[in-house]
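Participant: What would the 3D arrangement of this be:
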Amino acid sequence: MFCKGRSLTVCSDGPFTLYRPVGVPLTALYCGCFGGCISLLALHFYYRYIAVCKPDKLYHFEGKRIIYTLLPCYIIFAVWTGNVYFLMPPTEEKERIYYDVLMENYNVDSYKVSFISMVYKSPATETEPEHWNLMQLLPFFICCSIMDLCLSTIVWCGLKALTQMKNCGAHMSKKTKELNRQLFLTLGMQTLLPLITMYLPVGSFIFLPFLGIELGANANNTGAFIGLYPALDPLIAILLIKDFRNYVFCRKKTLMKVSTTTGNTEKSASTFHVS
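Facilitator: Modelled structure (predicted):
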């Protein structure tokens, strides 16, 4: 990944790097996977919303109905992939713009390597002044629209679920209320995590070049941030939910016993064993 001026590019790195008929479609699929990931993440939060706020609607996630529930994710994946493949293909102008930086940073020839690119504003040449590319702004707005749709779904469903959990706290026992507090905190953190590890890096990669902020080779950090999400998401639940935390760290759990003869309360400890 690289950003230069008011443009960005994603290059292929694999056995088909120099064979564009295969390398470019694979690069488009790679980019489309991000659209698929954020749509699945939005669906995940929608499921949480249904489970917490409207449990009678959970049948949408049962049996063959799950296929129709997943349909929006398939559509978003296809739209993002097609958007990249058809509207961001390598052109002579893009090859010329990225020849020096790709050769200098990655030792690849932009005239041969498989890559996709968005050039929001073409730099001035001997024959043409600097100008905006309206056709290159179209894929930009498509990507932003998909991200906005998925992000709005995540935030709305997350807030609704959090509000419902908070409102139910008044009618719970002390033990259930404590578990609800842990789940509340976990859901809140899991709502914030994708914003930091997925939306912010990719949004910066797409939007900052539009503003003329050049990221250069630092754009490669985008992929690293995206990879953090699946690793950190389960850790939040493990660390914030007490029973999970005790089991993972093999901590002793204190149990209360009441003597049937004396009526005194006794404490005994049981240890979590990992089999």
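
Participant: Only C-alpha atoms from now on, for both contacts and neighbour counts.
Facilitator: Will do.

Participant: in stretch 141-157, what's buried?
Facilitator: Buried residues in stretch 141-157, defined by neighbour count with 16 or more other C-alpha atoms under 10 Å: 143, 146-147, 150-151, 153-157.

Participant: residue ranges for the helices of this structure, please.
Facilitator: 20-53, 65-69, 71-87, 92-106, 134-168, 174-194, 200-207, 221-240, 242-248 (DSSP state H).

Participant: Switch those helices over to a markdown table, and while doing so, append distance to residue 6 to every line.
Facilitator: Formatted as a markdown table, the entries for the helices of the chain read as follows, by distance: least, C-alpha to C-alpha, whole Å:
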| stretch | distance to residue 6 |
| --- | --- |
| helix 20-53 | 19 |
| helix 65-69 | 38 |
| helix 71-87 | 16 |
| helix 92-106 | 11 |
| helix 134-168 | 11 |
| helix 174-194 | 26 |
| helix 200-207 | 10 |
| helix 221-240 | 17 |
| helix 242-248 | 47 |
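
Participant: Looking at those helices, which is nearest to residue 215?
Facilitator: Residue 215 lies closest to helix 200-207 among the helices of the chain, at 7.8 Å (C-alpha to C-alpha).

Participant: other SSEs contacting the closest one?
Facilitator: In terms of contacts (3 or more C-alpha pairs under 8 Å, 6 or more residues apart in numbering; DSSP states H and E), helix 200-207 is packed against helix 221-240.

Participant: ok so, going back, among the helices of the chain, which comes closest to residue 114?
Facilitator: Here helix 20-53 is closest among these (C-alpha to C-alpha), at 5.1 Å.

Participant: Could you pull up the residues touching residue 242?
Facilitator: residue 182 (C-alpha atoms under 8 Å, 6 or more residues apart in numbering).

Participant: Here is the second sequence; please produce its structure so I can put it next to the first one:
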Amino acid sequence: LRMSAFTNAVEWIELINTISGLFLNLLLLYAIRRFSKPHLGAYKQLLTTFTTVDIFLVALHVLVHPRVMRAGYIHATVTDTIFDDVRITALYIGLQSVPFSLLAIHFLYRYWSVCKPLRMPLFSNKLFVLFLASLIAGAVVSWYFLCLLCSKGHDLTIAREVVASEYAVMYGKRIQNAWVLLDNWRDGKIDVTLFVVTCLMDVITVSSIVLTLSFAILTFYHISKSDKLSIQAHTLQRKLLIALCAQASIPTLFVYIPYLICINIPFLKIPGNFFHDTAAPVMTCFPLWDAVIIILLFSDFRRGLAGMMRKL
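Facilitator: A predicted model of the protein is given here:
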């Protein structure tokens, strides 16, 4: 079986994004360690953590080679590994929540730095950091079990055969068991369990976006109204918040919105496979452009790297 020209193009885009994303995030990690100024404080550690997670997600994408597909009204996500195991696919999906959990923490950090500065030492407190880590892990586990719930109590033999055959036609390889399936309209009737799962996925996704947006709006408001900040501090806080908002827009545009579209259009019986066929390469844009945005918006990193390049 031969892949189509469209599929080949998608594979090449994905490869370019992956290599570029890995290189730029490694470069950014170096810039954070080499060129960060003291005024960043604990925010340096948050940036380091986020960039490290981006590198991990790029490597994970290469290892599991995920694909998002649609066959009829079936939404399907699969990973291509030697194990052919749905648990790997569920874990991959769960790990995509980590950047958004970190973004919420970033926005909380910015909000407290402006409105509740006395709470800032908490970010250096091991118990508080452990609490934040447990929230991140909880989000991963929630997504993991929601994905596994999709296949509980259902006979997915026919649906699995349909998507496995479709995958074989598109990619020239057959994967039988590693599918996370949302077969909402099996036999023409809505599946109540999958309806609830779809709604929960939507609620978690939208809630993450709303939470970060709320922190951003509140922080902008308090920066504009604060009379306790010096002109220099006001400018710095505003610049850091704008950079964080730009950074937050990248995973929202390249991960959450595409995934919202992909899990909902089959459920709503909206025709078209374009979003599913392009979902995997679009998601690889996230680590790439995330690094680009941070390098461009943080002048210390931009100037430091530019100076380093001029010396080569």
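
Participant: TM value for the aligned chains?
Facilitator: After superposition, the two chains reach a TM-score (TM-score structural alignment, normalised by the length of the first structure) of 0.75; 242 aligned residues with a C-alpha RMSD of 2.9 Å.

Participant: before we move on, the earlier item: what would the buried residues of stretch 141-157 of the first structure look like in JSON lines with distance to residue 167 of the first structure?
Facilitator: Listed next are these as JSON lines, based on distance: C-alpha to C-alpha, whole Å:
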{"residue": "143", "distance to residue 167 of the first structure": "36"}
{"residue": "146", "distance to residue 167 of the first structure": "32"}
{"residue": "147", "distance to residue 167 of the first structure": "30"}
{"residue": "150", "distance to residue 167 of the first structure": "26"}
{"residue": "151", "distance to residue 167 of the first structure": "24"}
{"residue": "153", "distance to residue 167 of the first structure": "21"}
{"residue": "154", "distance to residue 167 of the first structure": "20"}
{"residue": "155", "distance to residue 167 of the first structure": "18"}
{"residue": "156", "distance to residue 167 of the first structure": "17"}
{"residue": "157", "distance to residue 167 of the first structure": "15"}
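
Participant: which among the residues you listed gets closest to residue 207 of the first structure?
Facilitator: Nearest to residue 207 of the first structure out of those is residue 143 (C-alpha to C-alpha; 10.1 Å).

Participant: What is the neighbour count of the alignment partner in the first structure of residue 103 of the second structure?
Facilitator: If you follow residue 103 of the second structure across to the first structure using TM-score structural alignment, you land on residue 41. Neighbour count of residue 41 of the first structure, defined by other C-alpha atoms under 10 Å: 19.

Participant: Who's the closest spatial neighbour of residue 41 of the first structure, skipping the chain neighbours?
Facilitator: Nearest non-adjacent residue to residue 41 of the first structure, counting by C-alpha to C-alpha, 6 or more residues apart in numbering: residue 154, 7.6 Å away.

Participant: show me the residues around the one you found that make contact.
Facilitator: Residues near residue 154 of the first structure by C-alpha under 8 Å, 6+ apart: 41-42, 45-46, 191.

Participant: Translate it into the numbering of the second structure.
Facilitator: Per TM-score structural alignment, residue 154 of the first structure is aligned with residue 212.

Participant: got it, and residue 84 of the first structure?
Facilitator: By TM-score structural alignment, residue 84 of the first structure lines up with residue 147 in the second structure.

Participant: shouldn't that match be in contact with residue 90?
Facilitator: Yes - judged on C-alpha atoms under 8 Å, residue 147 of the second structure makes contact with residue 90 at a distance of 5.4 Å.

Participant: Name the residues contacting each of the two.
Facilitator: residue 180.

Participant: Report back the residue of the second structure that's furthest from centre.
Facilitator: The centre of the second structure is farthest from one residue, residue 227, which by C-alpha atoms, centre = their mean lies 36.3 Å away.

Participant: Against residue 108 of the second structure, how distant is that residue?
Facilitator: The gap separating residue 227 of the second structure from residue 108 of the second structure is 21 Å, by C-alpha to C-alpha, to the nearest Å.

Participant: count of neighbours near residue 73 of the second structure?
Facilitator: Count around residue 73 of the second structure with other C-alpha under 10 Å applied: 21.

Participant: quick revisit: I'd like the contacts of residue 154 of the first structure written out as TSV, with distance to residue 12 of the first structure added.
Facilitator: Shown next, in TSV, are the contacts of residue 154 of the first structure (distance: C-alpha to C-alpha, whole Å):
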residue	distance to residue 12 of the first structure
41	26
42	28
45	32
46	34
191	32
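
Participant: Could I have the buried ones of those as PyMOL selection syntax?
Facilitator: Burial among these is assessed by 16+ other C-alpha under 10 Å; the matching PyMOL selection reads:
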select buried, resi 41+42+45+46+191
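
Participant: just the contacts of residue 154 of the first structure now: which is nearest residue 108 of the first structure?
Facilitator: residue 41 (34.7 Å).

Participant: Go through stretch 232-242 of the first structure and flag the buried ones.
Facilitator: Going by neighbour count (16+ other C-alpha under 10 Å), the buried part of stretch 232-242 of the first structure is 233, 236-241.

Participant: typo on my end, it should be stretch 69-78 of the first structure
Facilitator: For stretch 69-78 of the first structure, by 16+ other C-alpha under 10 Å, it's 73-74, 76-78.

Participant: Identify the farthest-apart pair in the residues you listed.
Facilitator: 73 and 78 (8.6 Å).

Participant: At the geometric centre of the second structure, which residue sits there?
Facilitator: Short answer for the second structure (C-alpha atoms, centre = their mean): residue 96, at 4.5 Å.
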